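> predicted model follows, preceded by the sequence.
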Amino acid sequence: ELVLDASTSYDPDKTAAENLADPGLTYFWECSQFTLPSGPTQSCSAASASFSITQSSSSSSATVPLVSSLLPLPSGSSYTYDFRLTVTKTSDNQTDSTSITVTVASSPPFPKDVSILPPENRLKVPTISPVILLGSASPPSGGAASLLSYSWSTVVGDVSLSDAGLLSTTLTGTSIVIRADKLTPGISYTFRLTATYLGSESWGEVSFKTNQPPLGGSFSVYPMNGTSLSTSYTLSALGWTDDTEDLPLSYLFSHSSASSLGTPSANPVFSAYLPVGDSTNSTYALNLTLTVRDALSAATVVTLCGLGDSSAAASASAAAFCEVTVMPKTATDSAALLSFVEGIAGVQVLSAVSSYDYLGATNTMQVLLSVMNSG
């Protein structure tokens, strides 16, 4: 609907309050002429028998709505209308006039069914793998798909899709791929696909939240000093939390020899003999690492730890690294070494193998090997 509006007209001889109450004006509207794109200027009365604003008709209203059915418009063409307004003061019949030219054009048909599938059909997605956004659109009825063009943009989020290195695809296809680890964990994103057909645009959007890794917990070890084969170290990962839909969490402990202590487990407490620490210095230091991972594979890696008490509760103190001392058995401990090989090590290896914990069995044998090498 086109609305002709002269409601801001006023009588300069009256105050603002008087004009607001009653400006004392009448309005005469007329359509003086219209012009076809390639034709001559014609009288509005020739445009349509139902066209109500003509040279011979008027309205005393300050606004005149003109519905589209009153403005004849052949498909794919445009008309230019010249409207004229004469305002008269009722007190002394003084007049003033103005005119406006309006071009009314038909718009090209719009693309249809522009949509984007949620990545992996989830409302929360991991960032450690590529994020794939699959879009689609259809041409208008009877239109050719080859005339469709596409562009992508960010509506909500901390990235621009045009950022260098963000995408492994172009911005002008029906689908895009955002590279792994390019989106920020724990925030919401909305991306838009705009489809254009002969200048007319339609768009669709998709919104999702990126997965945030576990947080808020601690990593502790007890004791911080000991001897290989004799001291059982207890590693604890307590207090870690995540969104309910991201549970359960798994815990994996490893040491600086690039070896994992067992397999990922839902148990946040793990006890084990540790291999001899770094023998190149007198401290025999061994660095420990905790990896906490949620069900969507988002992980927090912790290399700092505090000293836990005998119940494996974390203390407030933290070391620069989670570094423990693991001293080797001395040569005079050959009897203990033999006992360990025949007893403890054998039991642990057999137990691990029988429960298919091959990594645990390997860890026990590595501890034994480290002790033998240190001697």
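Thanks, I have it. Numbering: from 1, shown residues only.

> from now on I want contacts and neighbour counts done on CA atoms only, so please keep to that.
OK.

> could you pull out the helices for the stretch 51-200 of the chain?
Along the stretch 51-200 of the chain, no stretch is classed among the helices by DSSP state H, counting those that start in this stretch.

> okay, now the closest residue to Asp278 other than its chain neighbours: neighbour count?
Spatial nearest neighbour of Asp278, chain neighbours left out: Tyr284 (4.5 Å); criterion: Cα to Cα, 6 or more residues apart in numbering. Residues contacting Tyr284 under the criterion other Cα atoms under 10 Å number 19.

> isn't Tyr284 right next to Pro275, touching?
No. If you go by Cα atoms under 8 Å, Tyr284 and Pro275 don't touch, sitting 10.0 Å apart.

> was I right to think Phe208 contacts Pro185?
No. Phe208 is beyond contact range of Pro185, at 11.4 Å (criterion: Cα under 8 Å).

> who touches Ala21 in this structure?
Listed by Cα atoms under 8 Å, 6 or more residues apart in numbering, Ala21 has no contact partners.

> and it, how far is that from Lys182?
To Lys182, Ala21 is 62 Å away according to Cα to Cα, to the nearest Å.

> can you tell me the SS state at the residue nearest to Pro185 when sequence neighbours are not counted?
Closest residue to Pro185 in three dimensions, ignoring its sequence neighbours and counting by Cα to Cα, 6+ apart: Gln212, at 4.7 Å. Here Gln212 is recorded as coil under DSSP: H, G, I helix; E, B strand; the rest coil.

> what sits against Gln212?
By Cα under 8 Å, 6+ apart, the neighbours of Gln212 are Pro126, Pro185, Gly186, Asp242, Ala298.

> which one (most neighbours) among the residues you listed?
Pro126 (25 neighbours).

> pretty sure it sits against Leu296.
Yes. Using Cα under 8 Å, Pro126 makes contact with Leu296 at a distance of 6.1 Å.

> report the contact partners of Met365.
Here Met365 is in contact with Ala345, Val349 (Cα under 8 Å, 6+ apart).

> where's it, which helix or strand?
According to DSSP states H and E, Met365 maps onto helix 358-374.

> for the stretch 251-375 of the chain, what spans make up the strands?
Using DSSP state E, counting those that start in this stretch, the strands of the stretch 251-375 of the chain run over 259-265, 269-273, 285-293, 299-302, 306-307, 323-327.

> likewise the stretch 101-250 of the chain?
With DSSP E, counting those that start in this stretch as the criterion, the stretch 101-250 of the chain has strands spanning 112-117, 124-125, 131-138, 148-156, 175-178, 188-197, 200-210, 220-222, 225-227, 232-236, 250-255.

> next, the one to line up against it:
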Amino acid sequence: AADQRVLRLPALAVPVGGPYTIGVKVEVVGSPSLSATKNVAMTVTRSKLSARLSGGNRAASASRAFTLSSALSKDPDSASTPLNFAWSCKLDGLSVPCTDVSGEALAPPTTATWTLPAFTFTVGSRLKFGVTVSSAAGGDTRTATNSSIIVIVAGNPPEVDIVVPLAERIAPRQRTVLRGSVVAPDGSDIDEAALALQWSVLRGGLVLDTGALSGGVTDTLLNRINLVIAANVLHPGTQYTFQLTAAPLGGGDSGFAEAVVLTNSPPFGGTLVVSPTSGTMVETPFDLTTAAWVDDPVDLPLVYEFGVSSTGGGRRPIADSLQATTVSRTPLPEGHGAGSTLVAYVIATDLLGAASAPAEFSVTVSPPTLGAGESVSAYVQRQSEAVVQDAIASKRPEAATSAVSALAEFLNAEGASDPDVDVTEAREELTADLLDASEITFQSPTTLLQLMLAAITVTDDAETLTEQAVDDVAQLLQVLPPADEDDGVTVSFDAGEAALRVMSNLQAAEELAAAAEDADGSGNGGRRMRSRMLLRGGNGSGRGLATDCDGACERALELANSLRESVGRVAAGVLKPAVPGERPVAMDAGSLGLVAARERSDRLADVHIEVDVDPGATRGGREGPAFIAIDDGFAGGADGVSGRTALDVHVVRLEINPS
């Protein structure tokens, strides 16, 4: 990891066994004799087997063969581990073994699949098929079981399947994705557009919204092949049964499948203590310690997010501690109100992703006292050298980012109260610090959000950003995962919107405005040309750099193109976990907005993606049409795009004259 305090061992890197000794040595930079070592013993045990049954509970035609498959079962420790399969069948709700229509006992196989011939069972039978997966690899026998209920029906319905999340229990705080599939009686796939689909909930007490997505329960319509339950909708520790029914639109028998989802309960009962209980912004190092969390032992270990509450009631993370229960020597921002009160928090998240309610602790963090004759800018630069650089040198990127954010808030407040305060040099120092911190930060959704929130504060007054500061922030945005990176960090909504706000700040930078005015020459401050640079790239006409665009103009175009790439990274990052048809992601970040959606190509035919471009007096004019119509070329014609292809679409809204 980039953070040298963290040792990350890839999965399967350490063989089963032990005990192994893991050691760490810490020494003072430049003084190797000042050091300390610590060793811990670690034993690696075998993982539990995963028994999977494709399809879940579902209907099967009495006149057609059907197959039960446990082929997705696995040993998480090794893909090459041989697995044994033992099948069973009993009448649902009874301990009576299944028989065929002649009353003969079934002959279960010992393979990963079991195919039952047509006319084996009578219509109306409810059969519970079970599979036990076992392995004796390594000398110890491990087993896992799973089961599905098959309802034998008349007619010739399609075969419906639901794929549920791999985790045994899901975290209600996160969105839940159920992926459906439908196969025709002859074994061929059926296109989603040719089906009448309907999702419902049979058990669990959840009421689905049958209308548009405005209900807040689902992020997909109930007549789509996939169902996405919005975050924070399902209740902890609850079992839900979902059903998907499907029938051909032209008429025919309907089939169904059911899936059982069990939600995880989050950790609870934890405490947070901050020491000391009072201090000075940035100058005082605080220790944040959490303890006493209670959770199911199989859901351990816990990881922790430490942070502080903002004046608006939101949360600003200051450390993503992995499994450490203490964050040491952390600088904090100034408290709020007359008492300079700051509320710190910690959120514990277990192995399955269930997150606790925050545990809080209030401290007093006073504003700094400047030295005699010391300017605000000089103070910020002094603390940058004393606190921020020390944190970077000691490989504590979260502490460095927290200090930069606090100093930038102080700088912004002082600059707003006294317009004669020169903050240019100090702001340049802070942007350089933030870039340095990003280069040693272990990337995670939390640290990405922390960096973007700090960057918002640093770039809050874009007119005071120097050329070097603009370059540093533009480079900082490159921590966003590339648009074509499949296994990068997912960009959360909050981090994506924060990144857009940073770009919104940067596009108002004085050097970009001046260069755009030179290229425009209209006397309106280059606002229209600036928007075209950012939205279209090149010289604003979409034809690349103009022959007469050099010097400052060329540099401004390079910056605009860099920001356009960063917008694409945000769109790709927030859509990384999306399924076709999921609610579009809509972000509003000052003068910059983004609507991003993932959809099947045939569903994009003649769809209007609405973008707010009302030229109201309080918001200024906007560049762009009122809507974008995607014509039916995407339906699978001359463009050669398959109707099943998932396409990502994003629309950018940029205000020309933000008020």
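Okay, I see it. All of these numbers come straight from a predicted model, not from anything done at the bench.

> common neighbours of Pro126 and Leu296 of the first structure, please.
In contact with both Pro126 of the first structure and Leu296: Asn211, using Cα under 8 Å, 6+ apart.

> rewinding a little: overlap of the contact sets of Tyr284 and Pro275 of the first structure?
Val326.

> quick check: the aligned residue in the second structure for the residue nearest to Asp278 of the first structure vs Ala413 of the second structure, distance?
Aligned by TM-score structural alignment, Tyr284 of the first structure pairs with Ser340 of the second structure. Counting by Cα to Cα, the gap between Ser340 of the second structure and Ala413 of the second structure amounts to 15 Å.

> got a list of what Pro333 of the second structure touches?
Met281, Val282, Val365, Ser402, Ala403, Ser405, Ala406, Leu407, Glu409.

> what of Thr21 of the second structure?
Counted by Cα under 8 Å, 6+ apart, Thr21 of the second structure has contacts Asn39, Val40, Ala41, Met42.

> which SSE is the closest residue to the first one other than its chain neighbours in?
For Asn39 of the second structure, the nearest residue in space outside its immediate sequence neighbours is Gly23; the separation is 4.3 Å by Cα to Cα, 6+ apart. For Gly23 of the second structure, the host element (DSSP H and E) is strand 17-28.

> give the aligned range of that strand in the first structure.
Counting by TM-score structural alignment, strand 17-28 of the second structure sits on no residues of the first structure.

> ok so, going back, number of nearby residues for the residue nearest to Asn39 of the second structure?
There are 10 residues near Gly23 of the second structure, going by other Cα under 10 Å.

> can you tell me how far it is from Met42 of the second structure?
From Gly23 of the second structure over to Met42 of the second structure (counting by Cα to Cα), the distance is 11 Å.

> ok, Ser168 of the first structure - contacts?
Ile176, Val177, Ile178, Arg179.

> mind putting those into JSON lines with neighbour count and distance to Leu166 of the first structure?
Below are those laid out as JSON lines (neighbours: other Cα atoms under 10 Å; distance: Cα to Cα, whole Å):
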{"residue": "Ile176", "neighbour count": "20", "distance to Leu166 of the first structure": "10"}
{"residue": "Val177", "neighbour count": "17", "distance to Leu166 of the first structure": "9"}
{"residue": "Ile178", "neighbour count": "19", "distance to Leu166 of the first structure": "6"}
{"residue": "Arg179", "neighbour count": "18", "distance to Leu166 of the first structure": "6"}
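
> can you count the residues close to Ser218 of the first structure?
Ser218 of the first structure: 20 neighbours (other Cα under 10 Å).

> didn't it look like it was pressed against Trp240?
Yes. Ser218 of the first structure sits in contact with Trp240 when judged by Cα under 8 Å, with a separation of 7.2 Å.

> for the helix holding Met365 of the first structure, buried residues please.
Buried residues in helix 358-374 of the first structure, counted by 16 or more other Cα atoms under 10 Å: 358-368, 370-371.

> what helix or strand does Ala556 of the second structure sit in?
Per DSSP H and E: helix 552-575 holds Ala556 of the second structure.

> read off where the very next helix or strand once past that helix ends up in the first structure.
Toward the C-terminus, helix 552-575 of the second structure is succeeded by strand 585-589 as the next helix or strand (DSSP H and E). Counting by TM-score structural alignment, strand 585-589 of the second structure lines up with no residues of the first structure.

> which residue numbers in the first structure go with stretch 57-64 of the second structure?
Stretch 57-64 of the second structure covers no residues of the first structure once aligned (TM-score structural alignment).

> count of residues packed around Thr184 of the first structure?
Counted with other Cα under 10 Å, Thr184 of the first structure comes out at 17.

> and the gap between the counterpart of it in the second structure and Leu206 of the second structure?
Under the alignment (TM-score structural alignment), Thr184 of the first structure pairs with His235 of the second structure. Plainly put, His235 of the second structure is 9 Å away from Leu206 of the second structure if you go by Cα to Cα.

> helices or strands up against the helix or strand hosting Ile152 of the second structure?
Element membership for Ile152 of the second structure, per DSSP H and E: strand 142-153. In terms of contacts (3 or more Cα pairs under 8 Å, 6 or more residues apart in numbering; DSSP states H and E), strand 142-153 of the second structure is packed against strand 57-61, strand 126-135.

> pick the most deeply packed of those.
For those, the largest average neighbour count (mean count of other Cα atoms under 10 Å) is found in strand 57-61, namely a mean of 25.

> what sits up against that one?
Residues contacting strand 57-61 of the second structure (Cα under 8 Å, 6+ apart): 66, 148-157, 159-161, 255-259.

> what range in the first structure matches the helix holding Ala556 of the second structure?
So helix 552-575 of the second structure is aligned with nothing, judged by TM-score structural alignment.
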